[in-house]
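Trainee: okay, here's the prediction I keep looking at, along with the sequence it came from:
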Amino acid sequence: MGNDSTIAAVFEPLMRAALGSESSVRFEFWDGSAIEPAGVCSGTMRVRSKDALSYMVWAPGELGLARAYVSGNVDLDGDIFKILRSLQLTASDDARLGLDAAWKAMGAARQLGALTHRPTPPPEEARPRRGRLHTRRRDAAAISHHYDVGNDFYRLVLGPSMTYSCARFVATDDDGHAPADGSLTLEDAQAAKHDLICRKLGVAERPGTRLLDVGCGWGSMAMHAAAVYGARVVGVTISREQAELARRRVDEVGLSGQVEIRLADYRELRGEEFDVISSIGMFEHVGTERAAEYFETLRALLPPGGRLLNHAISSPGGSTMTGRSFIGRYVFPDGELIDVGEVVLAMQRAGFEVRDVEALREHYALTLRRWVANLEGGWDQAVALSSAGRARIWRLYMAASALGFEDGGLGIHQVLGVVPDAQGGVDMPGSRRAWG
């Protein structure tokens, strides 16, 4: 390892204890010294300054490391998926840092000035909010933090479909279904997802269906249902930038007579009636405490026979994105992932008969990998459209999320509920074949 005074020599015992001896990541420090991987190198983590240590010392765990990366004091060079997977797989649950190694690490950090002051978090970080979770004002602030970062930035990442939810990489032609192998373009796969939802909701069989799209984003689902199946659609979002662009997109394709985009919270829709409701990638912002109110509100908007398709990320046992986590502080403030079993139970308690549950997690992993490729391919433009920190946030969170969907730590489900009539009947196809 060279001279014992190098930063790598001081920190190697700590890194080996934390990550084990099989890590494939190379660690390079600002003095040029490095800790080499045991085998084939999957990529390099560059610790560029003592400020990186300050972030990690003052906020141990993922938040400190994320701050160091977002601020540019740590770089991840190479295949980010392989780097993150290696760090995840080689970290030993029963690793114990020897007192001597830990003391040496703290001593080195102190000598380098990493303990003298608490560093300021990068400006992209959402500050913890006070007050009760999921009030309308707090939800609006959380949504604005994530979605109002520039429509052009999202267009670069998401591609022409402007759809910020799991695509469906399955062929829909008469020759049958292809495996979820990424053989379709991202735009084709997003259209396939929208089409599947239209068929599950029965929009495809009933031209003129009145559809409510909750959390409509930039209007892609609403436009698909209107253009392909003649639906009359109301889309609601609480992101001002999303609403403005969605309205322009609707006008540009001549669908303003069929599609209305509202800047509104779903809780403001009481008293209206729709034939069917889609909610795609919005439920993650509702929260456990509001789940019953959410489904009861949507149930009240539907007549007997009405259908609701809830498309949402889930986590086994549920997961709250706390202010001590990278995702909670930088990506989805106040976000919660609810176990799909709890989702089904809440829908049934609200008066829905749950007729179908479909898991799509492998498809979301593929979707996220396409988004990361778009971001990395247009990196300089992404930075110019937002900030270097924002681009780093999106790269890290999308890559980590893709791995979560691949290993099953994250799930995503479409849950279809139907409102029974007075005799308990529902009008549904006999099998999934009708949906393709």
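Mentor: Here it is on my side, so go on. Residues are numbered from 1 along each chain as shown.
Trainee: rest of the way, CA atoms for contacts and neighbours
Mentor: Noted.
Trainee: can you give me the strands for the stretch 151-300 of the chain?
Mentor: Assigned by DSSP state E, counting those that start in this stretch, the strands in the stretch 151-300 of the chain fall at 210-214, 232-237, 259-263, 276-280.
Trainee: okay, the ones you listed in CSV with mean neighbour count next?
Mentor: Shown next, in CSV, are the strands of the stretch 151-300 of the chain (neighbours: other Cα atoms under 10 Å):
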stretch, mean neighbour count
strand 210-214, 24
strand 232-237, 26
strand 259-263, 21
strand 276-280, 25
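Trainee: ok, which of those comes nearest residue 63?
Mentor: Proximity to residue 63 (Cα to Cα) singles out strand 276-280 among the strands of the stretch 151-300 of the chain, at 28.5 Å.
Trainee: which outside residues touch the closest one?
Mentor: 165, 197, 201, 209-216, 298, 302, 306-312 (Cα atoms under 8 Å, 6 or more residues apart in numbering).
Trainee: which of these fall in helices?
Mentor: 197, 201, 298 (DSSP state H).
Trainee: need those in CSV (columns: neighbour count and distance to residue 431).
Mentor: Formatted as CSV, the ones in helices among the contacts of strand 276-280 follow (neighbours: other Cα atoms under 10 Å; distance: Cα to Cα, whole Å):
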residue, neighbour count, distance to residue 431
197, 25, 15
201, 26, 14
298, 25, 25
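Trainee: for comparison:
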Amino acid sequence: MTDAAGRLAALAEEALGAPLPLRVRAWDHSEAGPPGTPTLVVRRRRALRRVLWKPGELGLARAWVAGDLEIEGDLYQALELLAGLLWERGPGSRRSRLAAAFQALRDPALRSAARELIALAGPGLPPPPPPEEARTPWSGPLHTPRRDKVAISHHYDVGNDFYERVLGPSMVYSCAYWEDGPGGTLEDAQHAKLDLVCRKLDLRPGQRLLDVGCGWGSMVLHAVREYGVTAVGITLSEEQAAYARKRIAEAGLTDRIEIRVQDYRKVVDGPYDAISSIGMAEHVGAVRYAEYTTILHRLLKPGGRLLNHQIARRPEPDEEAYRVDEFIDRYVFPDGELAPIGRTVGQLEQAGFEVRDVEAIREHYALTLRAWVANLERHWTEAVRLTSPGRARVWRLYMAACALSFERNRIGVNQVLAVRTPGDGSSGLPLRTRDWRE
């Protein structure tokens, strides 16, 4: 077989109705496509079988995770060039343009192209997904305490050493707040985010804080050190809890901070003066969100504040047809769900909260993700050793693609400040809530 790249490029143009936007190099070392762009390297014919059996993002992602596909050159530029194929929908379809193109190969008019693509892919059964990277499928109701614990373990119990390399010294796995712009450091931006949350919550010495989804303990440590509160942090990850407890002990704060491996539905020791939920609500799910907001409202004392920091998606024309991205669900955040910001605000209000402030910080997350990708690439050899080549490839692709999603306004992130307003209607907030330094 010769000129596999040329044949692939011609077939892609026939199916897509437009030439491929980047260069291709095939397993036979042939190349085709526009020069001066990043190169999509198809290392094995097996990559084509993966995409034929799972058209769209999932097939491409599996080929990437297995090392059947690689990008030479700027990964962000390559994803930008592929964005129209991966994220834009085909005409009259909910499928991506790429998936729609593979579906179109069933058209009799494209039968010869389909046969040639199958011949290029080679014989054999559909290749299994990289087994050590995809989560084990399960059935049953979504977002039960047991299922949520397994899902959280899949993502967060990758290894604390691995996350140290990616997140840096702050060990914060949520959107940072880049007060000094892109020229600042990730550590300063994460410190600024934690401090912004504390100021919005108006934390004072002697108050009691609940941090829902406390991660590796950074929020509770900051709040106790800088604002004199006592704190409880809850997580479903055993590895996160162990790491957080070690940090707290080293800081000499075990008498003021408690870390629990506990589901938010099991917390019964309210009331708290303030609650922070930073990057946790994405795991709650639509079927449980009303329960989540009701529980947090009950756990706050009258006049207490909630800061809910959460990624949001754009509303769908048909909300009933919304589906979680297959790659994210299978390889990254099992059972994770995003909701439009309007729905989140509405459900907080239905639970009894008064929503006082919504701050959109979408661009900040793009900067954060690019910093994490840079950390991962800088420590690539160690990251592979600490996890596996496939797992490191999952995180690199996932974080880079998410950075572009925030930059292109496909998803956003918001901090919502809500109050359990007491019966006399006093919110306790200043008249100018945007100046959180007052």
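Mentor: Right, received. Where do you want to start? The model shown is predicted, which means the values in this text are computed figures rather than measured ones.
Trainee: can you redo the strands of the stretch 151-300 of the first structure as a markdown table with distance to residue 435 of the first structure?
Mentor: Shown next, in a markdown table, are the strands of the stretch 151-300 of the first structure (distance: least, Cα to Cα, whole Å):
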| stretch | distance to residue 435 of the first structure |
| --- | --- |
| strand 210-214 | 18 |
| strand 232-237 | 21 |
| strand 259-263 | 24 |
| strand 276-280 | 16 |
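Trainee: give the contact list for residue 43 of the second structure.
Mentor: With contact set as Cα under 8 Å, 6+ apart, residue 43 of the second structure has these partners: 26, 27, 67, 68, 69, 70.
Trainee: and what of residue 405 of the first structure?
Mentor: 361, 362, 364, 365, 411.
Trainee: and the furthest pair within those residues?
Mentor: 365 and 411 (9.9 Å).
Trainee: comparing these two, which residue is more hemmed in?
Mentor: More crowded of residue 365 of the first structure and residue 411, by other Cα atoms under 10 Å: residue 365, with 26 against 23.
Trainee: and the longest helix anywhere in the first structure, what's buried?
Mentor: The single longest helix within the first structure, with elements called by DSSP H, is helix 388-407. By neighbour count on 16 or more other Cα atoms under 10 Å, the buried set for helix 388-407 of the first structure is 388-406.
Trainee: what does the lengthiest strand in the second structure rub up against?
Mentor: Ranked by residue count and defined by DSSP state E, the top strand of the second structure is strand 300-313. For strand 300-313 of the second structure, the external contacting residues (Cα under 8 Å, 6+ apart) are 197, 200-201, 270-282, 296, 338-341, 410-422, 426-428.
Trainee: what range does that strand cover in the first structure?
Mentor: Aligned using TM-score structural alignment, strand 300-313 of the second structure spans residues 302-315 in the first structure.
Trainee: do the same with stretch 49-64 of the second structure
Mentor: So stretch 49-64 of the second structure is aligned with residues 54-69, judged by TM-score structural alignment.
Trainee: could you tell me the end-to-end distance of the matching stretch?
Mentor: 12 Å (Cα to Cα, to the nearest Å).
Trainee: same deal with stretch 120-128 of the first structure?
Mentor: First-to-last residue span, stretch 120-128 of the first structure, Cα to Cα: 14 Å.
Trainee: then stretch 179-191 of the second structure?
Mentor: 10 Å.
Trainee: and stretch 396-416 of the second structure, by the same measure?
Mentor: 29 Å.
Trainee: buried ones in stretch 376-390 of the first structure?
Mentor: 376, 379, 381, 382, 383, 385, 387, 388, 389, 390.
Trainee: so that stretch aligns onto which residues of the second structure?
Mentor: By TM-score structural alignment, stretch 376-390 of the first structure lines up with residues 377-391 in the second structure.
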